[in-house]
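sharing a model prediction with you, sequence too.
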Amino acid sequence: MSATPPMHAPAPQGGAEEGSHTPSHQGRPIGAQRGRLIDRVGATAVLTAAAVAGAGLTPGLTAQAEAATLSGKVLRIAAAKKGAPYVYGAAGPSRFDCSGLVMWSYRKLGRKLPRTAQAQYNKANHIAKSSREPGDLVFFHQGTRVYHVGIYAGSGRIWHAPHSGARVRLEKIWTKNVWYGRIG
């Protein structure tokens, strides 16, 4: 019995043209974007298997599966608050400031975070932009001071409570002055 299935299955016989590295499905080229989706689905299957099998069979993958599950849940929780009004100092359940939305979303999953964006940055495991994944935190900074936080949703966008007069929303990251963090 194999503990972990391979991440990439070989292309079926008669798939892509000879010499081509394009994945295929039932003899048709599937394209790079769809091929990446299949790769992600394969990775998700491995992580799901690790979560189901438990730490005994796949100790390294179990932590990754738990993190993937946490990030997906935190995104759904934050997204469910779309349209909630921004109120300075509010931490839910119907009004939020930026760090209040993050704190509330993670608290719903049993994770305790500090109250302010700066304190949340200090607690997070800092990661590179190239390592960011949906569910990670995006910290906006000026110099060394963190002044805003949101939850990374993928494709350069975040869920956040932006400012007075605004509501919780999904928005594109508007500056390069950001740092990334992960809650373990």
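That came through fine.

from here on, contacts and neighbour counts on C-alpha atoms
Fine.

which strand is the longest one in the chain?
strand 145-154 (DSSP state E).

packing partners of it?
Secondary-structure packing of strand 145-154 (3 or more Cα pairs under 8 Å, 6 or more residues apart in numbering; DSSP states H and E): helix 59-79, helix 98-107, helix 117-123, strand 137-142, strand 157-160.

how about the ones you listed in TSV, adding distance to R28?
Putting the helices and strands packed on strand 145-154 into TSV (distance: least, Cα to Cα, whole Å) gives the following:
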stretch	distance to R28
helix 59-79	31
helix 98-107	43
helix 117-123	47
strand 137-142	39
strand 157-160	33
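
take a look at this one as well, against the first:
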Amino acid sequence: MNNKIIQEAVKYLGVPYVWGGTTPEGFDCSGLVQYVYAKNGIKLPRVSQDQSKLGKDVPLNELQPNDLLFWGGVGTAHHVAIYIGDGYFIQAPQPGDKVRITKISDYKPDFARRLS
């Protein structure tokens, strides 16, 4: 992994949240993650439940940029975001909101996965 993931993700700051959205016209959480990783040649499943089963588990106190953050459980995750470093992540939060950067202490994930 490299910071090309993060560079790609920040291009979509301000894009509206769209339930089921998978393009820069509008993203949901897993659609944003899938799109950003695909732009970097990494194919991911479409939904957060399936994305949460990939890679290896990472303790939240050992996060690195590009780690995927999840809310819920492995296989049952209901939200996913990309850790960008320094205690922040980028996410497509919820209907009525836009892709934005959030402080991890404001919305703590349940677990994280590292894809490489």
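Looks like it arrived, so ask away. Since the structure is predicted, the reported quantities are computational estimates derived from the model, not experimental observations.

buried set for the longest strand of structure 1?
The neighbour-count check on strand 145-154 of structure 1 (16 or more other Cα atoms under 10 Å) flags 146, 148-153 as buried.

still on that earlier bit, Q33 of structure 1: which of the helices and strands packed on strand 145-154 of structure 1 is closest?
Q33 of structure 1 lies closest, by Cα to Cα, to one member of these: strand 157-160, at 19.3 Å.

and the residue nearest the centre of structure 1, how far from P114 of structure 1?
Structure 1 has P134 as the residue nearest its centroid, 1.6 Å off, counting by Cα atoms, centre = their mean. Noted for P134 of structure 1: a distance of 21 Å to P114 of structure 1, by Cα to Cα, to the nearest Å.

re the thing from before, dump the helices and strands packed on strand 145-154 of structure 1 into JSON lines; add distance to P29 of structure 1 and mean neighbour count as well.
Below are those laid out as JSON lines (distance: least, Cα to Cα, whole Å; neighbours: other Cα atoms under 10 Å):
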{"stretch": "helix 59-79", "distance to P29 of structure 1": "30", "mean neighbour count": "18"}
{"stretch": "helix 98-107", "distance to P29 of structure 1": "41", "mean neighbour count": "25"}
{"stretch": "helix 117-123", "distance to P29 of structure 1": "44", "mean neighbour count": "19"}
{"stretch": "strand 137-142", "distance to P29 of structure 1": "37", "mean neighbour count": "22"}
{"stretch": "strand 157-160", "distance to P29 of structure 1": "31", "mean neighbour count": "25"}
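
so which of those comes closest to G35 of structure 1?
helix 59-79 (20.7 Å).

thanks again, I'm all set now.
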